[in-house]
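A.B. asks: fold the following and give me the result.
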Amino acid sequence: MSSSESPAADGPNTKGPWTEETKRKFETKSKSQYFDPCQDAAARSIRCLKRNNGDREMCGEYFQAYRDCRQAWMDKRREERRKAGYLF
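C.D. replies: Okay, here's the model as predicted:
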């Protein structure tokens, strides 16, 4: 595993999934278009599965990195919606 593929690369020293750029992309996308700022973490977990012949136990750190990314993204979106006056 190279350092660029390491789940630790998503650590606290890197910018989170919800930056001004990702916010702009999310808000300007069409309603039918899917947008995931954590796609990089998802791709790493899929590569790990392929590399390990589908053995999920070998890729737990990658799955957790993706879950952490998604949680940070959803928390930030929720916070911004609350600030904007939305109820949900």
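A.B. asks: CA only for contacts and neighbour counts going forward, please
C.D. replies: Will do.
A.B. asks: hey, which helix is longest across the protein?
C.D. replies: helix 60-84 (DSSP state H).
A.B. asks: buried stuff in that helix?
C.D. replies: By 16 or more other C-alpha atoms under 10 Å, the buried positions in helix 60-84 come out as E61, Y62, F63, A65, Y66, D68, C69, R70, A72, W73, K76.
A.B. asks: helices and strands around it, which ones?
C.D. replies: helix 39-51 (3 or more C-alpha pairs under 8 Å, 6 or more residues apart in numbering; DSSP states H and E).
A.B. asks: how far off helix 60-84 does the helix it packs on point, in degrees?
C.D. replies: Compare the direction of helix 39-51 with that of helix 60-84 by axes from the mean of the first three to the mean of the last three C-alpha atoms, to 10 degrees and you get 160 degrees.
A.B. asks: I figured Y62 hits A43, correct?
C.D. replies: No: contact criterion C-alpha atoms under 8 Å: Y62 and A43 do not qualify, at 9.4 Å.
A.B. asks: to compare against the first, here's another:
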Amino acid sequence: MPEIQYREDPTDQEVKRKFNSKDSSKFFDPCQDAADRSLKCLRRNMGDRDMCVDYFQAYRDCKKKWIEDRKAERWKHAMGSLGFSHEEASDGTSKSSGEAEK
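C.D. replies: Below you'll find the model as predicted:
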């Protein structure tokens, strides 16, 4: 059976725009298409989860990618607000002026 890919890219600029422009009380799931397809598969196969494993995996992969991207964005924003440069924020390390090089 071929691997099922999710259609949406949770790190796409359009998805980020929608996420950032939504009301704070609104729920936003960039992987909703993958979730809907996995539920349709369950209905089609009368609840047989074994028949829909690929759909579940596509949803998990999408969510994992989305969560990792959100963590990286929050980390970059937090490090930037503390005064670190983007290079230091991206690799998670920084050297203080008093720290000795080894």
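A.B. asks: tabulate the buried residues of helix 60-84 of the first structure (JSON lines), appending distance to T28 of the first structure.
C.D. replies: Listed next are the buried residues of helix 60-84 of the first structure as JSON lines, based on distance: C-alpha to C-alpha, whole Å:
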{"residue": "E61", "distance to T28 of the first structure": "32"}
{"residue": "Y62", "distance to T28 of the first structure": "29"}
{"residue": "F63", "distance to T28 of the first structure": "28"}
{"residue": "A65", "distance to T28 of the first structure": "27"}
{"residue": "Y66", "distance to T28 of the first structure": "24"}
{"residue": "D68", "distance to T28 of the first structure": "25"}
{"residue": "C69", "distance to T28 of the first structure": "21"}
{"residue": "R70", "distance to T28 of the first structure": "20"}
{"residue": "A72", "distance to T28 of the first structure": "21"}
{"residue": "W73", "distance to T28 of the first structure": "17"}
{"residue": "K76", "distance to T28 of the first structure": "17"}
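A.B. asks: mean deviation, the longest helix of the first structure versus the second structure?
C.D. replies: For helix 60-84 of the first structure, the mean deviation from the second structure after alignment is 0.6 Å (mean C-alpha distance after the TM-score superposition for the first structure).
A.B. asks: which part of the second structure matches that helix?
C.D. replies: Following TM-score structural alignment, the aligned partner range for helix 60-84 of the first structure in the second structure is 53-77.
A.B. asks: for that stretch, give me every contacting residue.
C.D. replies: Defining contact as C-alpha atoms under 8 Å, 6 or more residues apart in numbering, one finds that stretch 53-77 of the second structure is touched by 3-6, 9-11, 30-31, 34-35, 37-38, 41, 86, 89-90.
A.B. asks: rerun that using 7 Å as the cut-off
C.D. replies: 3-6, 10-11, 31, 34-35, 37-38, 86, 89-90 (C-alpha atoms under 7 Å, 6 or more residues apart in numbering).
A.B. asks: buried subset of these, written for ChimeraX?
C.D. replies: This is the ChimeraX syntax for the buried subset of the contacts of stretch 53-77 of the second structure, where burial follows 16+ other C-alpha under 10 Å:
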select :6,10,11,31,34,35,37,38,89
